[in-house]
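> Following is a predicted model, sequence given first.
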Amino acid sequence: MEKPQVSSPSNALGPLDKLRVLVVEDEVLISMLLADALDELGCELIGPCDTLSAALVAAEGGGYDVAVVDFNLEGEQATPLTRRLAELGHPFAIASGGGTDATGHGEAAHLPKPFRIEDVKSVLRVLGGRAETRN
């Protein structure tokens, strides 16, 4: 199996310690894997949200630095959420196994599924760097 490539419009690297990550994922197993990865990397998990409506509420509530968003949530595309995250200035990554083109979502990074902890770490470093520059 070929290693997934993490792509992003920016190559900036940022710190992970205490990075607050909003996770939007409707698959319980993937949410658990992300939670474990975030814990191992020293990040704080916010969520996870498993529906678009819950994710929109969490996005408005703040308390996070960056977001990792599954693009397909129970049959709904996360486009309203990604637009809102961009409006709020929160860096985010789109996690998708369906070939979703992250370039159509502003400055979104892309975390292709299936992913490994190294992939999560790479994308969070990019997002963390963006979060630092916006603060």
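That came through, no problem. Numbering: from 1, shown residues only.

> switch to C-alpha atoms for all contacts and neighbour counts from now on
OK.

> tell me which residues of the longest helix along the chain are tucked away?
Counting by DSSP state H, the longest helix found in the chain is helix 117-134. If you call a residue buried by 16 or more other Cα atoms under 10 Å, then helix 117-134 has these buried ones: 119-131.

> tilt between the one helix or strand Leu34 maps to and helix 117-134?
Assigned by DSSP states H and E, Leu34 belongs to helix 28-40. Orientation of helix 28-40 against helix 117-134 (axes from the mean of the first three to the mean of the last three Cα atoms, to 10 degrees) gives an angle of 60 degrees.

> where exactly do the strands run in this structure?
Using DSSP state E, the strands of the chain run over residues 20-24, 44-49, 66-70, 72-73, 76-77, 92-96, 109-112.

> OK, contacts around the residue nearest in space to the middle of the chain?
With distances taken as Cα atoms, centre = their mean, the residue of the chain nearest its centroid is Val68 (1.3 Å). Contacts for Val68 (Cα atoms under 8 Å, 6 or more residues apart in numbering) come out as 21-24, 92-95.

> angle of the longest helix of the chain against strand 20-24?
Using the same axes, to 10 degrees: helix 117-134 against strand 20-24 is 120 degrees.

> what helices or strands is helix 117-134 leaning on?
Secondary-structure packing of helix 117-134 (3 or more Cα pairs under 8 Å, 6 or more residues apart in numbering; DSSP states H and E): strand 66-70, strand 92-96, strand 109-112.

> Put this next to the first one:
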Amino acid sequence: MTVENLTDLTVLIVEDEPLIAMSIEDVLMDHGVTCVGPAGSVGAALEMIKAGGFNIALLDVNLRGERVDAVADRLAAEGIPFVFTTGHGAEGLPDAHRGRPVIAKPFRDIDITNALSRHRPS
């Protein structure tokens, strides 16, 4: 799949593993995406959502043992699209958001850019 132009996106990265967050940010910046974050905790993510300034999010399901249900709920309430990133499989997703798109860890760079292309805001 060819990745469409992503330069109009600003992505909130919610990820507690610094190396994974940096890798995601590098991939996105290589495609001209503006990045916000990373948020490494639920509290930090909720503050970044409150501050705004992004139009889609990549959301790790588990942040240092803390589930991200509240973050997913807030993004959904704000109408902001998001894609889960997880190594826990579909059973690890918040019940209310099982229909949301998922990138399984470990993922490739193209998995991230393809997911953003498919699920970008309209």
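That came through fine. Every value quoted in this text rests on a predicted model; they were computed, and no experiment measured them.

> Any idea what the TM-score is?
Superposed pair, TM-score by TM-score structural alignment, normalised by the length of the second structure: 0.89. Supporting alignment: 118 aligned residues with a Cα RMSD of 1.8 Å.

> quick one: which of the buried residues of helix 117-134 of the first structure is nearest Pro112 of the first structure?
Asp119 (8.5 Å; Cα to Cα).

> My guess is that closest one contacts Lys113. True?
No. Counting by Cα atoms under 8 Å, Lys113 is not a contact partner of Asp119 of the first structure; they are 9.7 Å apart.

> Now which residue in the first structure aligns to Val71 of the second structure?
In the first structure, Val71 of the second structure lines up with Leu81, judged by TM-score structural alignment.

> ok, the counterpart of Phe84 of the second structure in the first structure - contacts?
When the first structure is aligned by TM-score structural alignment, Phe84 of the second structure is paired with Ile94. Residues in contact with Ile94 of the first structure (Cα under 8 Å, 6+ apart) are 68-71, 102, 108-112.

> likewise Ala78 of the first structure?
Residues in contact with Ala78 of the first structure, defined by Cα under 8 Å, 6+ apart, are 52, 69-72.

> ok, 6 Å please
Phe71 (Cα atoms under 6 Å, 6 or more residues apart in numbering).

> With adjacent residues omitted, what lies nearest to Leu45 of the first structure?
Val21 (5.3 Å; Cα to Cα, 6 or more residues apart in numbering).

> for that neighbour, what are its contacts?
45-46, 64, 66-67.

> Same question for Pro112 of the first structure.
95-97.

> Of the residues you listed - the most surrounded one?
Ala95 (24 neighbours; other Cα atoms under 10 Å).

> right, and that residue touches Asn72 too?
No. With contacts counted by Cα atoms under 6 Å, Ala95 of the first structure stays clear of Asn72, the gap being 9.1 Å.

> Just give me the neighbour total for Leu81 of the first structure.
By other Cα under 10 Å, neighbour count at Leu81 of the first structure equals 20.

> cool, Arg83 of the first structure as well?
Around Arg83 of the first structure there are 13 residues (other Cα under 10 Å).

> residues touching it, list them.
With Cα under 6 Å, 6+ apart, Arg83 of the first structure has no contacts at all.

> can you rerun that using 8 Å?
Contacts of Arg83 of the first structure (Cα under 8 Å, 6+ apart): His105.

> Pull up the gap between it and Asp50 of the first structure, please.
18 Å (Cα to Cα, to the nearest Å).

> what does Ala95 of the first structure give?
Taking Cα to Cα, one finds Ala95 of the first structure at 13 Å from Asp50 of the first structure.
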